[in-house]
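In: below is the sequence, then the predicted model.
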Amino acid sequence: MYDVIIIGAGPIGLACGIEAKKAGLEYVIIDKGCLVNSIYNYPLNMSFFSTSERLEIGGVPFISHANKPNRFEALEYYRRVALSWDLKLKLYEEVNSSVKEGDLFTIKTSKGTYQSRAIILATGFYDIPYMMNVPGEDLPKVKHYYDEPHPYFGQKIVVVGAANSAVDVALETYRKGAEVTMVIREDGIRDTVKYWVKPDIENRIKEESISSYFHSEIKAIREHEVDIETPEGVVTLENDFVLAMTGYKPNFSLMDSLGIAFQDDPMHTPVFNDQTQETNVENLYLAGVVCGGLKTNKWFIENSRVHADVIIADLSAKLK
């Protein structure tokens, strides 16, 4: 029996665990992957947009060598946070179902059953990619996560997307010896792409160092080819890999199973009290990027760290 179960061991889930421990609540943090699983799945050479102090939680200093920390430094930092606070973690344990009866939640996972008086959902959005839903998407050559450029040296690759991830992948693989083609549904690179990177990718496209198809989509993928639907018709290209940087979405099926309601808007925004983070289900709270629904660029570590303080303050007052 716990006072609160925190689903998600990312930075915001860890922050919630720290606040719960400080408040003297019985808690546990459950995650279907490793510690800060989303950050682990970032590209190996990724650097954060923010400086390290804006990523700090639990009063543990985050010191980085450069102005903006990288993935390796973040993984080391959050491991240190978990050890410093001796957080109660259940990793590689997926939540399969949840039922609320009276004042108690019963959660069944891949490894056991837990009961609690409250739940904090801090699952982020990075674990479920948007699928293209085209023939051949299940081939091993198709990747929805990118790690590093070396495997693509000398290969013909298609990068799908026009946002930051797609642009970073296209530029990095091109500069490490890949033959890169971008397939983009829109009429250009998105305006939200980092301002210091956008001119770079646009110039590479303009000089045709990187090929591009705008207003276009992948139609089919085969072992050595891809079909691209373009305004001029279907184009077939020789191809070794497809890197589908199509974005990610929250675990809506888990939210549905918990009884969370959604606003009637295109972003599928969950219903919650923005003063307490409590959803329409009593004692069920949302923390972090999951609060934005499909608008996954609204909440970050930097601006949602405060959710932990708000939630635990509200929950502590109720449980006294």
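Out: That came through, no problem.

In: alpha carbons only for contacts and neighbour counts from here, please
Out: OK.

In: the closest residue to Ile221 other than its chain neighbours - how many residues pack around it?
Out: When the adjacent residues along the chain are set aside, Ile221 lies closest to Gly136, with 4.6 Å between them (Cα to Cα, 6 or more residues apart in numbering). For Gly136, the neighbour count with other Cα atoms under 10 Å is 15.

In: separation between Gly136 and Lys156?
Out: Distance from Gly136 to Lys156, counting by Cα to Cα, to the nearest Å: 17 Å.

In: sorry, back to before: isn't the residue nearest to Ile221 right up against His224?
Out: No. With contact defined as Cα atoms under 8 Å, Gly136 and His224 do not form a contacting pair (10.8 Å).

In: separation between the residue nearest to Ile221 and Ile7?
Out: Counting by Cα to Cα, the gap from Gly136 to Ile7 is 33 Å.

In: report whether Tyr285 is found in a strand, as I expect.
Out: Yes. Under DSSP: H, G, I helix; E, B strand; the rest coil, Tyr285 falls within a strand.

In: ok, it - contacts?
Out: 118-121, 272, 277-279, 311 (Cα atoms under 8 Å, 6 or more residues apart in numbering).

In: middle-most residue in this structure, spatially?
Out: Centroid check for the chain by Cα atoms, centre = their mean gives Tyr126 as the closest residue, at 2.3 Å.

In: ok, that one - contacts?
Out: Counting by Cα under 8 Å, 6+ apart, Tyr126 makes contact with 38, 248-250.

In: ok, 10 Å please
Out: 37-39, 41-42, 145, 247-251, 289, 296 (Cα atoms under 10 Å, 6 or more residues apart in numbering).

In: most neighbours among these, which one?
Out: Val289 (24 neighbours).

In: distance-wise, check Asn273 relative to Lys295.
Out: Separation of Asn273 from Lys295 (Cα to Cα): 17 Å.

In: quick one, strands of the stretch 1-150 of the chain?
Out: Assigned by DSSP state E, counting those that start in this stretch, the strands in the stretch 1-150 of the chain fall at 4-7, 27-30, 89-90, 95-101, 104-109, 113-116, 119-121, 128-129, 142-143.

In: try this one next to it:
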Amino acid sequence: MTNKKNLLENQNHYDILIIGAGPIGMACAIEAQKAGLSYLIIEKGALVNSLFNYPVFMTFFSTSQKLEIGGVPFVTINPKPNRNEAVEYYRRVAETFNLNINLFETVKQVTKNEDIFELSTSKASYTSNNVIVATGFYDVPLLMNVPGEELPKVTHYYKDPHLYAFQNVVVVGANNSGVDAALETYRKGANVTMVIRSGELGPNVKYWVRPDIENRIKEGSISAHFNSELLEIRENEVDIRTPDGIKTISNDFVIAMTGYQPDFAMLRKFGIELPESLCPAYNDETMETNVKGLYLAGVVCGGLDTHKLFIENSRVHAEMIVKNISG
């Protein structure tokens, strides 16, 4: 009992510790604030770090209203907001609510002592009655596992097309991120080749973008190898396995838009059960995991199915969690 009393009297003790300062982590903090609960958000990078690392000219599929949190209007003159507008919007939300956030602080370990969580980071130690993991899925790319993937010219995070002007660029993948990278780098003068594992473009490619990429491929402005895969990456060329055999082409950069996954190693370290499907175990009415007092919020709940949850349909997690904690 003495040990627990000391933990509760710790000046770094909170009702809730929230891991991740993305839109859903911020939504959880806003709900905690409304409920009169003490909280702290801990984020290893910048505010809304995943959105910050999105391509500079990315346009959201969702309307601005569906991205709103905390009742703060997201005003834009465009039908769909872009990445820069979203980053600024969430910064203003954090400012409006004066959210308690520690940025550029990495969570190292979460342990439980009786019913109190002890959390250690790269900068400090904290205790709390509850922990919410709202870390998204953008931190761990799905690797191609091909020779040469470790070369500096290979990236799984496409940012700005200007870097690729007048270069020979291979884009791996045919969903929104791959299509955007192909079109934007092509329009900066790159010689673009797409390598697509299936026989067609991704089914969820944005409807206003699909005709553009289809026409660029049809006219030959962008080369596309369907039912193909990258075999090897070398300093100045790559090998592609195609239905017509192995092709070797000149190459300066590879943009591997192969997708991302939650940090499963971190979830296991926290004691969260991960079945073979890799979909974390949680109560879908309260978002509480198999560890009492440890909750999941946002895209991290979907496991490998990262197309199931988005900002607009996981904002409700914040209300569900805080209601259960304060109830």
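Out: Now that the structure is in, tell me what you want to look at. What you see is a predicted model; the values in this text were computed from it and never measured.

In: Asn273 and Lys295 of the first structure - which one has more neighbours?
Out: Higher neighbour count among Asn273 of the first structure and Lys295: Lys295, with 16 against 12, using other Cα under 10 Å.

In: look up how far Phe62 of the first structure lies from Ile69 of the first structure.
Out: One thing to correct before we go on: residue 69 of the first structure is Pro, not Ile. 9 Å.

In: for His224 of the first structure, same thing?
Out: The value you get for His224 of the first structure to Phe62 of the first structure, if Cα to Cα is used, is 45 Å.

In: which of these two has more neighbours?
Out: More neighbours surround Phe62 than the other of His224 of the first structure and Phe62, with 20 against 12 (other Cα under 10 Å).

In: what lines up with Phe300 of the first structure in the second structure?
Out: Under the alignment defined by TM-score structural alignment, Phe300 of the first structure is paired with Phe310 of the second structure.

In: correction: the previous question concerned Arg204 of the first structure.
Out: Checking TM-score structural alignment: Arg204 of the first structure goes with Arg216.

In: quickly find the element holding that match.
Out: For Arg216 of the second structure, the host element (DSSP states H and E) is helix 210-218.

In: next SSE after that helix?
Out: Following helix 210-218 of the second structure in sequence, per DSSP H and E, is strand 223-225.

In: what about that next one, distance to the chain center?
Out: Relative to its parent chain, strand 223-225 of the second structure has a centroid offset of 28 Å by Cα atoms, centre = their mean, to the nearest Å.

In: what lies in contact with it?
Out: Contacts of strand 223-225 of the second structure (Cα under 10 Å, 6+ apart): 170-172, 174, 182, 191-200, 214, 216-218, 240-244.

In: Ser177 of the second structure sits in which helix or strand?
Out: Of the helices and strands defined by DSSP H and E, Ser177 of the second structure is found in helix 176-186.

In: just the strands in the stretch 201-320 of the first structure please.
Out: In the stretch 201-320 of the first structure, the strands defined using DSSP E, counting those that start in this stretch lie at 211-213, 217-221, 225-230, 233-238, 241-244, 248-249, 284-286.

In: okay, the last one sits on what stretch of the second structure?
Out: Put plainly, it is strand 284-286 of the first structure. Taking TM-score structural alignment, strand 284-286 of the first structure hits residues 294-296 over in the second structure.

In: that stretch vs the first structure, average offset?
Out: Once fitted to the first structure, stretch 294-296 of the second structure is off its aligned match by 0.7 Å on average (mean Cα distance after the TM-score superposition for the first structure).

In: tell me the one of the contacts of Tyr126 of the first structure nearest Lys90 of the first structure?
Out: Asn37 (12.8 Å; Cα to Cα).

In: what lines up with the closest one in the second structure?
Out: That one, Asn37 of the first structure, aligns with Asn49 by TM-score structural alignment.

In: was I right to think that match contacts Ala21?
Out: Yes. With contact defined as Cα atoms under 10 Å, Asn49 of the second structure reaches Ala21; the gap is 7.3 Å.

In: overlap in contacts of those two?
Out: 43, 103, 135.

In: may I ask which of these has the most neighbours?
Out: Thr135 (26 neighbours).

In: quick one: contacts for it?
Out: 18-22, 24-25, 43-44, 49-50, 262-263, 296-301.

In: gap between stretch 99-119 of the second structure and the chain center?
Out: 20 Å.

In: and it, which residues are buried?
Out: 99-103, 105-107, 110, 112, 116-119 (16 or more other Cα atoms under 10 Å).

In: for stretch 68-85 of the first structure, same thing?
Out: 69-71, 73-75, 77-78, 81-82.

In: what do you get for stretch 228-236 of the second structure?
Out: Under the neighbour-count criterion of 16+ other Cα under 10 Å, stretch 228-236 of the second structure has 228-233 buried.
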